[in-house]
Each structure stands twice: as C-alpha cells, then as structure tokens.
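Visitor: what follows is a predicted protein model with its sequence.
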Amino acid sequence: MTQRARFPASVFSVGSEPDARFSLANERTFLAWIRTGLALLAGGVALEALGLGIHPGYRFAASLVLLAAGLLTPFQAWLGWKATERALRKGTPLPNALLTLPLAVAVLIVGVLVLLGVVQR
C-alpha cells in the first residue's frame, strides 16, 4: 500500500509523527487565528458601514487598520501552523507567533482612532 503525499511536503517530510493531540491543538490554534481575521474584517466593514456617530476621517482610518489587520491574520495562521507543526515533528522549541505584537498595536491604534473620532464628532 502506498502512502499518499501530505501537503505541505515542507512540513511533513521532516521529523517524526507527533502525538495527534499536539497536531490537533495546532490546528485549533490555526482556526482561532482564522476566526480572529474574520472578526477584524467584520469589524472594519461594520465600523465604516454603520458610522456610529464617529468623525468620518477617524472612522475611515480605523476601518482601514482593521481591514489590513484582518487581511494579514490568515498569513499568521498559515505560517504559524507550519512552523509549529515542523517544531513538533522535529522535537524543537515552539516558535513565537510573528504577528502578535503588530496585531496588538493595530487594535490599540483602532481604539485611539475611535476614541478621537467620538470626541471630535
């Protein structure tokens, strides 16, 4: 019986198969990043579509920041999943998430923009 090639080969061609619980936890983390990206995109669209009595310039800027963050988050999900799965297979320390600080800064910027938009309406 031949074994079917698994995607991506750059992950599954190294090391040995880890405990399934760790791979499944890694997959749940991937899905959490995807949900976060969807929430950021929805927030950006809703902020601009609903207006909510926020100064238009600040509202638009905050929407753009949310949309940009939402578009970057799936890259974090994919790259993080790959790096973590490789580390699990090789028995090396788990990597840090690359976009945690930039996303935190983006959310902080959105908060400041919305605050300024409410104050200056």
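Guide: Nice, I can see it.

Visitor: drop to CA atoms for contacts and neighbour counts, all remaining ones
Guide: Fine.

Visitor: helix/strand/coil for Arg6?
Guide: coil (DSSP: H, G, I helix; E, B strand; the rest coil).

Visitor: with Gly15 instead?
Guide: coil.

Visitor: which is the succeeding secondary structure element to the longest helix seen in the chain?
Guide: If you go by DSSP state H, the chain has its longest helix at helix 56-90. Beyond helix 56-90 on the C-terminal side, the first helix or strand identified by DSSP states H and E is helix 100-119.

Visitor: residue closest to the middle of the protein?
Guide: The centroid of the chain falls nearest to Thr73 when counting by Cα atoms, centre = their mean (2.8 Å).

Visitor: with adjacent residues omitted, what lies nearest to that residue?
Guide: Distance criterion Cα to Cα, 6 or more residues apart in numbering; nearest residue to Thr73, sequence neighbours excluded, is Gly37 at 5.1 Å.

Visitor: please apply the same query to Pro56.
Guide: Gly117 (7.5 Å).

Visitor: show the contacting residues for that neighbour.
Guide: Residues near Gly117 by Cα atoms under 8 Å, 6 or more residues apart in numbering: Ile54, His55, Pro56, Gly57, Tyr58, Arg59.

Visitor: of the residues you listed, closest to Val14?
Guide: Nearest to Val14 among the contacts of Gly117: Arg59, at 46.9 Å, using Cα to Cα.

Visitor: okay, now that closest one: neighbour count?
Guide: Using other Cα atoms under 10 Å, Arg59 has 26 other residues around it.

Visitor: okay, one more to line up with it:
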Amino acid sequence: MPEPRWKQEGQDPDYRFSLANERTFLAWIRTALALIAGGVLLHEFAAGIGPRALVTVLSVGLGVAAAGLGLLSYFRWRSNEIAMRHDRPLRFSWSLPVLAGVCLVTSVVLTVFLILP
C-alpha cells in the first residue's frame, strides 16, 4: 500500500506524540468493540427486561454507534497526525459528547426497563 500523501507533508512529529495518538485511536477502537459486544449481549440476553422491539432498537443503535465510532476514530487519528506534522493545534471533536450521549440514553432506558415491571 502506498504511503498517503499527507505523510509526506510537514515534518515528522516526535514519535512519542505519534504513539500517544495511536494509543488513543486504539482506545476508541476498544470502545467501539465494547459497544458491539454490548449490543449483541443486549439483543441475545435481555429478552425479559422490556419490549422486544425497543431492546432491538437499542441493540441496533449500539451497533451503529460502534460503526460510527470506528470510522470517526480513524479520521480523528489522521487529523491529529496532520495537525502535529504542521505544528497546528488539535481540532475539537463532537464525537466524544455524542458517544457520551449514546451511552447515557442507553443506560437510562435500560435502567427504566429494570425498575419497571
């Protein structure tokens, strides 16, 4: 695979920063995998905690959030690498508040399901 054009621009950042950026990328990927696992477990083992259709919607929502997070994690990693190569500040990402919101909504709905008979 040829090296991307952006890797040839600017100057190489300190390898420690590149490795830290890569660790952050991997943490985002682990989070996406956890969301996938949570969606599968919810779909398979939560048959008795609420309306099946809503549990399925939550499970699919977790899967979609995981797919989005996996895609966003690459673009975030790439954006950070480019910014470091050009000695620019790192950009703000809306994906963190959105991810927190997905987790909040999912946990509130599941908590309501568990409390109500």
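Guide: Cool, the structure landed. Since the structure is predicted, the reported quantities are computational estimates derived from the model, not experimental observations.

Visitor: before we move on, the earlier item: now do the contacts for the corresponding residue of the second structure for the residue nearest to the centre of the first structure.
Guide: Using TM-score structural alignment as the criterion, Thr73 of the first structure maps onto Leu69 of the second structure. Residues near Leu69 of the second structure by Cα under 8 Å, 6+ apart: Trp28, Ile29, Ala32, Ser95, Leu99.

Visitor: now do the same for the second one: its match in the first structure.
Guide: The criterion is TM-score structural alignment: under it, Ile29 of the second structure has Ile34 as its aligned partner in the first structure.

Visitor: how about the nearest residue to that match, chain neighbours excluded?
Guide: Pro74 is the one closest to Ile34 of the first structure (Cα to Cα, 6+ apart), at 5.7 Å.

Visitor: the one you found and Trp33 touch, don't they?
Guide: Yes - the criterion here is Cα atoms under 8 Å, and Pro74 of the first structure meets it with Trp33 at 6.7 Å.

Visitor: returning to what we had before: any chance of the contacts of Gly117 of the first structure in CSV, with distance to Val107 of the first structure too?
Guide: Output for those, formatted as CSV (distance: Cα to Cα, whole Å):
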residue, distance to Val107 of the first structure
Ile54, 17
His55, 18
Pro56, 18
Gly57, 17
Tyr58, 14
Arg59, 14
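
Visitor: could you identify the most distant pair in these?
Guide: Between all members of the contacts of Gly117 of the first structure, the farthest pair (by Cα to Cα) comes out as Ile54 and Gly57, at 8.5 Å.

Visitor: show me what contacts the aligned residue in the second structure for Val118 of the first structure?
Guide: Alignment note (TM-score structural alignment): Val118 of the first structure maps to Leu114 of the second structure. Leu114 of the second structure sits next to Ile49, Gly50 when contact means Cα under 8 Å, 6+ apart.

Visitor: gap between Leu114 of the second structure and Pro13 of the second structure?
Guide: 49 Å (Cα to Cα, to the nearest Å).

Visitor: one more: Met84 of the second structure?
Guide: For Met84 of the second structure, the distance to Pro13 of the second structure - Cα to Cα - is 6 Å.

Visitor: quick one: which of these two has more around it?
Guide: With neighbours defined as other Cα under 10 Å, Met84 of the second structure and Pro13 compare such that Met84 has more, 20 against 15.

Visitor: what lines up with Pro18 of the first structure in the second structure?
Guide: Residue correspondence to the second structure (TM-score structural alignment): Pro18 of the first structure is matched to Pro13.

Visitor: what do you get for Ile109 of the first structure?
Guide: By TM-score structural alignment, Ile109 of the first structure lines up with Val105.

Visitor: burial count for that match?
Guide: Val105 of the second structure has 12 nearby residues by other Cα under 10 Å.
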